[in-house]
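J.: Give me a 3D structure for the following:
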Amino acid sequence: MANKLGVNQYGKAESRVVRIVRDTARHEIRDLNVSTSLRGDFEDAHITGDQAAVLPTDTQKNTAFAYAKLHGISSIEDYALALGRRLLEACPAASDAQVRVEEYAWDRLGDHSFVRRGGAVRTCVVTVGREDAVVLSGISDLVVLNSTDSEFRGFLKDEFTTLPETDDRVLATSLVAKWRHTAVEGVDWNASHAAVLQTLLDTFAGTYSRALQETLHAMGCAVLDDQEEIAEIRFSAPNKHHFLVDFSGFQVEGLTNDGEVFIAADRPYGLIEAQVTRDDAPPADDAWLHVPGFC
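T.: Model prediction:
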């Protein structure tokens, strides 16, 4: 039986790139986790072991660090575009270069002192081809919670269903969202990201939810309505379940739990994933853009 090489890519994962700008007494910091990949004609490397067309992953790592200084980091999207174009230039056998960036935020304590901020992480996935580029901006670990205005009832039931219906529950998730831009030139990446994040938060807080699916759809529609240059947005939203603690077995007179004390369960959890896209949006190369995972 004949065999052939399938889809393949290679790169350097999770280079921790920290850039401190010292041009003035008031320093700035950008803290990134950078992963790069190349895809193209690397058949010889796999079949015969010939590495002549392979740009080493160590070189990709070095370029990521060098471009933090040579190009700078005004935004992670702008940095990733520049880095991807450089890698594509340096590797003629590559058809595409992809750069994935996570940025960790620091809050200022003084001119040269900072404290690492917990919580949400800004992300981007930039794919640079020989003729065009695609930018996915995003956010991960965005933990949000509504303590009311959420229900879950009327669902399908069978002989294994034990979940009770509820018309008042805690709705919480640790959201991953990625949105694809229709253009990559002339974009104010920082302003766009801040606006999307604010829209997501405002819509989550302002939407009565009959299901997390409904909330995600409302959030996606709000983002697309607000920013015409965004073609689609994708969500991966694990339910962070909060179960009411049963006080009925406690021997304490007058002790009741009227939706006030919960146990936060981390697993197993429901995982809700959805895409909201414009009707006229050009399709994305999912096999390349959205690996690994739905988002």
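
J.: going forward, measure contacts and count neighbours with C-alpha atoms only.
T.: Fine.

J.: which helices and strands does the helix or strand where R16 lies pack with?
T.: Using DSSP states H and E, R16 sits within strand 10-21. In terms of contacts (3 or more CA pairs under 8 Å, 6 or more residues apart in numbering; DSSP states H and E), strand 10-21 is packed against strand 28-40, helix 57-70.

J.: Which among those is found nearest to T123?
T.: The closest of these to T123 is strand 28-40. By CA to CA, the value is 9.3 Å.

J.: next helix or strand past that closest one?
T.: helix 43-47.

J.: List the buried residues for that following helix?
T.: For helix 43-47, burial by neighbour count (16 or more other CA atoms under 10 Å) applies to E43.

J.: For the comparison step, fold the sequence that follows:
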Amino acid sequence: MAIVLGDNSYGKAETRVVTVDRDPDGHRLVDLNVTTALSGDLSATHLTGDNGAVLPTDSQKNTVFAFARDGIGEPEDFAARLARHFVQSQPAIHRAVVDIEAYRWDRLAHHSFVRAAGTRTASVTFDGSLRTWSGITDLVVMNTTDSEFWGYPKDPYTTLAETKDRILATALTARWRHTGTCDWAESHAAVVRLLLDTFAGTYSLSLQQTLFAMGRAVLDERPELAEIRLELPNKHHIPVDLSPFGLDNPGVVFHATDRPYGLIAATVTRDGT
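T.: Presented below is the predicted three-dimensional model:
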């Protein structure tokens, strides 16, 4: 049986770049974490050590900095610029994937900022055509009531009690695929607002039900999207038994646990896409 090289890529992970637009009316801050991954005719470097087709990862890092000099703009546009450049400038490279985390900052004053909740994400693949994903990670949300969980199978190892009233908390990660280009900033803000409004407005019988309601709300309202993938870790809040201290606990005191946790994930898509 022959041993052959399979799918492969290489790149520069997590290049941190910050730009400051020193507008006299108020500075503007962009804070990114950029990862590049290139694929193509790279078998020689793996099989013989011939690096003739290998653009150094240090050069990829420097490209990020150089491209940032004239402004970054929206993360999706910046990722597309980089991805196109690597494919179009390197004969051996046929596919480039650029992933960006955009850390959000709110301005406090002319040149003062505070880190905002959640991290915006963008991912662009270019191999002659563009495929663009946008998203958000680590957006922590909580409903303190209107959440139940009951009616599940019981086996010899089940100790979880059914509940008709619980805290539902999660750190939302979502990625959505675009069908083309759009107003990236407007689309992103609208999707995040739909996700938050649906989380807040859904009476939850399971986190799975809440997830699907959130994904459906986004696709119902945003025709520029083909699908959305959500990951919702269940951040458990356990009512504390205060009876040893002669106290009741009418849904007031909880122990917030960080692990282990349930992890609910699903893709919501349009039928036929």
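
J.: Throw the helices and strands packed on strand 10-21 of the first structure into a markdown table and include mean neighbour count and distance to E102 of the first structure, thanks.
T.: Output for those, formatted as a markdown table (neighbours: other CA atoms under 10 Å; distance: least, CA to CA, whole Å):
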| stretch | mean neighbour count | distance to E102 of the first structure |
| --- | --- | --- |
| strand 28-40 | 21 | 5 |
| helix 57-70 | 17 | 13 |
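
J.: out of the ones you listed, which comes closest to N146 of the first structure?
T.: Closest to N146 of the first structure of these is strand 28-40 (CA to CA; 30.6 Å).

J.: what does the closest one rub up against?
T.: Contact partners of strand 28-40 of the first structure, identified using CA atoms under 8 Å, 6 or more residues apart in numbering, comprise 8-22, 60-61, 64, 73, 84, 88, 93-106, 112.

J.: what's the nearest residue to the equivalent of I228 of the second structure over in the first structure if we skip its chain neighbours?
T.: Matched by TM-score structural alignment, I228 of the second structure corresponds to I233 in the first structure. Excluding its sequence neighbours, the residue lying closest to I233 of the first structure (CA to CA, 6 or more residues apart in numbering) is W179, at 4.1 Å.

J.: so what corresponds to the one you found in the second structure?
T.: W179 of the first structure maps onto W176 in the second structure, by TM-score structural alignment.

J.: can you confirm its match is in a helix?
T.: No - using DSSP: H, G, I helix; E, B strand; the rest coil, the assignment for W176 of the second structure is strand, not a helix.

J.: What is the burial count for it?
T.: Counted by other CA atoms under 10 Å, the residues lying close to W176 of the second structure total 28.

J.: got the contact list for it?
T.: By CA under 8 Å, 6+ apart, W176 of the second structure lies in contact with 133-135, 225-229.

J.: Looking at the first structure, which of the residues you listed hold up?
T.: Contacts conserved in the first structure for those, counting by both residues aligned by TM-score structural alignment, their matches' CA atoms under 8 Å: 133-135, 225-229.

J.: out of the residues you listed, which is most surrounded?
T.: Busiest of these [other CA under 10 Å] is S134, holding 25 neighbours.

J.: That one -> the first structure?
T.: Aligned by TM-score structural alignment, S134 of the second structure pairs with S137 of the first structure.

J.: And the strands in the first structure, which stretches?
T.: 10-21, 28-40, 94-104, 106-108, 114-116, 121-129, 133-146, 171-181, 230-238, 241-244, 262-265, 271-277 (DSSP state E).

J.: what's stretch 149-160 of the first structure in contact with?
T.: Stretch 149-160 of the first structure has contacts (CA under 8 Å, 6+ apart) with 165-171, 207-211.

J.: Mind picking the two most distant members of these?
T.: Greatest spatial distance among the contacts of stretch 149-160 of the first structure (CA to CA): E165 and T207, at 19.8 Å.

J.: So these two - more neighbours on which side?
T.: Comparing E165 of the first structure with T207 by neighbour count (other CA under 10 Å), the higher total belongs to T207, at 16 against 12.

J.: so what's the more buried one up against?
T.: So T207 of the first structure contacts 149, 215, 218 (CA under 8 Å, 6+ apart).

J.: Could you pull up the residues touching the last one?
T.: The contact partners of A218 of the first structure, by CA under 8 Å, 6+ apart, come to 203, 207.

J.: That one matches what in the second structure?
T.: Per TM-score structural alignment, A218 of the first structure is aligned with A213.

J.: wait, isn't F65 of the first structure in contact with E14?
T.: No - if you go by CA atoms under 8 Å, F65 of the first structure and E14 don't touch, sitting 11.8 Å apart.
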